[in-house]
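Novice: sequence first, predicted coordinates after that:
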Amino acid sequence: MTTSTTAPELLDIPARDLLTVDGTGGPETDGFGRAIRALFAVRAALGGTGDVPLEGTYTQGDDLHGFDLDAPDGWHWRLAVPAPSASAAAVATAAERFGAPVHLRRSRAQRVARVLHVGPYSAERPALAALYGFVAAQGLVPTDGHTEVYLSDPATVPAEQLRTYLQVPVMMVR
């Protein structure tokens, strides 16, 4: 198995509207798959066009550094895709049609530390360690769980070639 990681970097992400679904457990669960299908179905029903990346923000317990890749049963996740221009009422109507708990949320602008991981999701541990090491070396602290921005479709791309941004929102230690 071959993996690679780019050097971590800091960037600012503007506030934006997202379609989201919250859940628990690992990506192998039925709920995770249903959430993904619901997000893209609602997005399409609202007129969303183009290929957009899926994002997943993951936490586990109260320790933002304590995320355990080997214990997905304890994961809490929020899956998201960029929202087309739509009202909360339109999202609720579309979500109801699909029987899905999709919500419209406005994310806040934030500074993130980010690294590109190339390879299977199961091999992200060194990339996450590099990301959190970079955060500490910059005198920053995470303010929430880490987010994975999936740039490749695992249904069509071999695991060794999957491209995923791993990022974490940060702030200066005071």
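Specialist: Everything's here; your move.

Novice: switch to C-alpha atoms for all contacts and neighbour counts from now on
Specialist: Noted.

Novice: other residues contacting the helix or strand where residue 38 lies?
Specialist: According to DSSP states H and E, residue 38 maps onto helix 30-45. Outside helix 30-45, the residues within contact range by CA atoms under 8 Å, 6 or more residues apart in numbering are 19-21, 23, 25-27, 54, 79-81, 83-84, 91, 94-95, 98, 100, 102.

Novice: burial check on the residue lying closest to residue 173 once chain neighbours are set aside, number of neighbours?
Specialist: Nearest residue to residue 173 in three dimensions, chain neighbours excluded: residue 140, at 5.5 Å (CA to CA, 6 or more residues apart in numbering). Counted with other CA atoms under 10 Å, residues neighbouring residue 140 total 17.

Novice: can you tell me how far residue 132 is from residue 139?
Specialist: Applying CA to CA, to the nearest Å, the value for residue 132 to residue 139 is 11 Å.

Novice: looking at these two, which is more packed in?
Specialist: Just comparing residue 132 and residue 139: by other CA under 10 Å the higher neighbour count belongs to residue 132, 22 against 12.

Novice: and the nearest residue to residue 64 once chain neighbours are set aside, what does it touch?
Specialist: Distances taken as CA to CA, 6+ apart place residue 145 nearest to residue 64, at 5.6 Å, with adjacent residues excluded. Listed by CA under 8 Å, 6+ apart, the contact partners of residue 145 are 57-59, 64, 168-169.

Novice: measure the most centrally placed residue in the chain to residue 165 for me?
Specialist: Ranked by distance to the mean C-alpha position of the chain (CA atoms, centre = their mean), the top residue is residue 56 at 2.2 Å. Applying CA to CA, the value for residue 56 to residue 165 is 10 Å.

Novice: common neighbours of the two, please.
Specialist: Residues touching both residue 56 and residue 165 (CA under 8 Å, 6+ apart): 147-149.

Novice: one more to weigh against that first structure:
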Amino acid sequence: MEKYDVKRAHKDLYSPPSDDFTEVDVPEFRYLAVDGSGDPNISSAYAEAVEALYSVAYTVKFVSKQNLERDAVVGPLEGLWWADDMSTFVTRDKQAWKWTMMINQPPWITHDMIDSAKSVAAAKKDLPGLPKLYSTTWTEGKCVQILHIGAYDDEGPILERLHHSVIPERGLTFDGKHHEIYLSDPRRTAPEKLKTILRQPVAVA
């Protein structure tokens, strides 16, 4: 049984270079998602959201493999980040941040399958973040992105370059929420070796 892996199926979207921003066109994907706010390092809501996402993602994987004979690698954790004052991403004022944490789903996974997986996950374990989890489809469209290697708190200079150089110099404007894709497991990876895709939806100015 061949495993679907979104990182292989859409290699151009999940393996950008680290030396410069590249432009990509992101098609429609289905996601598991949970919304929240606050500093992800200390927010219980953030930890609960991530736990619920992975619990349902692995349940969906198991059900798909068992019932449909279609297997998939669970996608990386992804996050949409925004704030009333977007400069807080450069200053790293995390308490002001709002977020939607997500996990990409294979193209054959349906909303009903996700609802069923939520029920199965709820029966196995108390998951405080589960009631907030929902299924959504989303087309991001034209984006610029780069691979950041290093600690999350070292993203500031790259984002400042994006905001003040890359976007205006290319005749673009912001057209959506800041998007991060976490390719590394922070529990098993040294901060200086973490790999994170930094993506920003854009439009022609």
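Specialist: Right, received. Where do you want to start? Since the model is a prediction, treat every value here as computed from it, not as a measurement.

Novice: please state their TM-score.
Specialist: Scored against TM-score structural alignment, normalised by the length of the first structure, the superposed chains reach a TM-score of 0.88; 168 aligned residues with a CA RMSD of 1.9 Å.

Novice: in which helix or strand does the counterpart of residue 145 of the second structure in the first structure reside?
Specialist: Under the alignment (TM-score structural alignment), residue 145 of the second structure maps onto residue 114 of the first structure. Element membership of residue 114 of the first structure [criterion: DSSP H and E] is strand 110-118.

Novice: the residue nearest to the centre of the first structure reaches residue 147, doesn't it?
Specialist: Yes - between residue 56 of the first structure and residue 147 there is a contact under CA atoms under 8 Å: 5.4 Å.

Novice: counterpart of residue 198 of the second structure over in the first structure?
Specialist: Correspondence of residue 198 of the second structure to the first structure, assessed by TM-score structural alignment: residue 166.

Novice: no wait, residue 49 of the second structure
Specialist: Matched by TM-score structural alignment, residue 49 of the second structure corresponds to residue 35 in the first structure.

Novice: tell me, how many residues neighbour its match?
Specialist: 21.

Novice: do the one 5 residues further on as well
Specialist: By other CA under 10 Å, the residues close to residue 40 of the first structure number 20.

Novice: separation between it and residue 47 of the first structure?
Specialist: For residue 40 of the first structure, the distance to residue 47 of the first structure - CA to CA - is 11 Å.

Novice: which residues does residue 185 of the second structure contact?
Specialist: The contact partners of residue 185 of the second structure, taken as CA under 8 Å, 6+ apart, are residue 194.

Novice: need the three-state assignment for it.
Specialist: coil (DSSP: H, G, I helix; E, B strand; the rest coil).

Novice: how much space between it and residue 196 of the second structure?
Specialist: As judged by CA to CA, residue 185 of the second structure and residue 196 of the second structure stand 10 Å apart.

Novice: can you list contacts of stretch 70-89 of the first structure?
Specialist: So stretch 70-89 of the first structure is contacted by 16-27, 35-36, 39-40, 43, 46-48, 52-61, 103-104 (CA under 8 Å, 6+ apart).

Novice: got a ChimeraX select line for the buried ones in those?
Specialist: To isolate the buried ones among these in ChimeraX, judged by 16 or more other CA atoms under 10 Å, type:
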select :17,18,19,20,21,22,24,25,26,35,36,39,40,43,46,48,53,54,55,56,57,58,59,60,103,104
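
Novice: picking up where we left off before, the contacts of helix 30-45 of the first structure in strands, which ones?
Specialist: In this view, those that belong to strands under DSSP state E are 19-21, 23, 54, 79-81.

Novice: one step back: mean shift of the helix holding residue 38 of the first structure relative to the second structure?
Specialist: In this overlay with the second structure, the average offset of helix 30-45 of the first structure from its partner residues is 1.0 Å by mean CA distance after the TM-score superposition for the first structure.

Novice: off-centre distance for that helix?
Specialist: 14 Å (CA atoms, centre = their mean, to the nearest Å).

Novice: got it, and stretch 28-41 of the first structure?
Specialist: With CA atoms, centre = their mean as the basis, stretch 28-41 of the first structure stands 13 Å off its chain's centre.

Novice: same question, stretch 70-84 of the first structure
Specialist: With CA atoms, centre = their mean as the basis, stretch 70-84 of the first structure stands 6 Å off its chain's centre.

Novice: and if you look at stretch 110-123 of the first structure?
Specialist: Distance of stretch 110-123 of the first structure from its chain centroid, counting by CA atoms, centre = their mean, is 10 Å.

Novice: so which bits of it are buried?
Specialist: For stretch 110-123 of the first structure, the neighbour count (16+ other CA under 10 Å) marks 111-121, 123 as buried.
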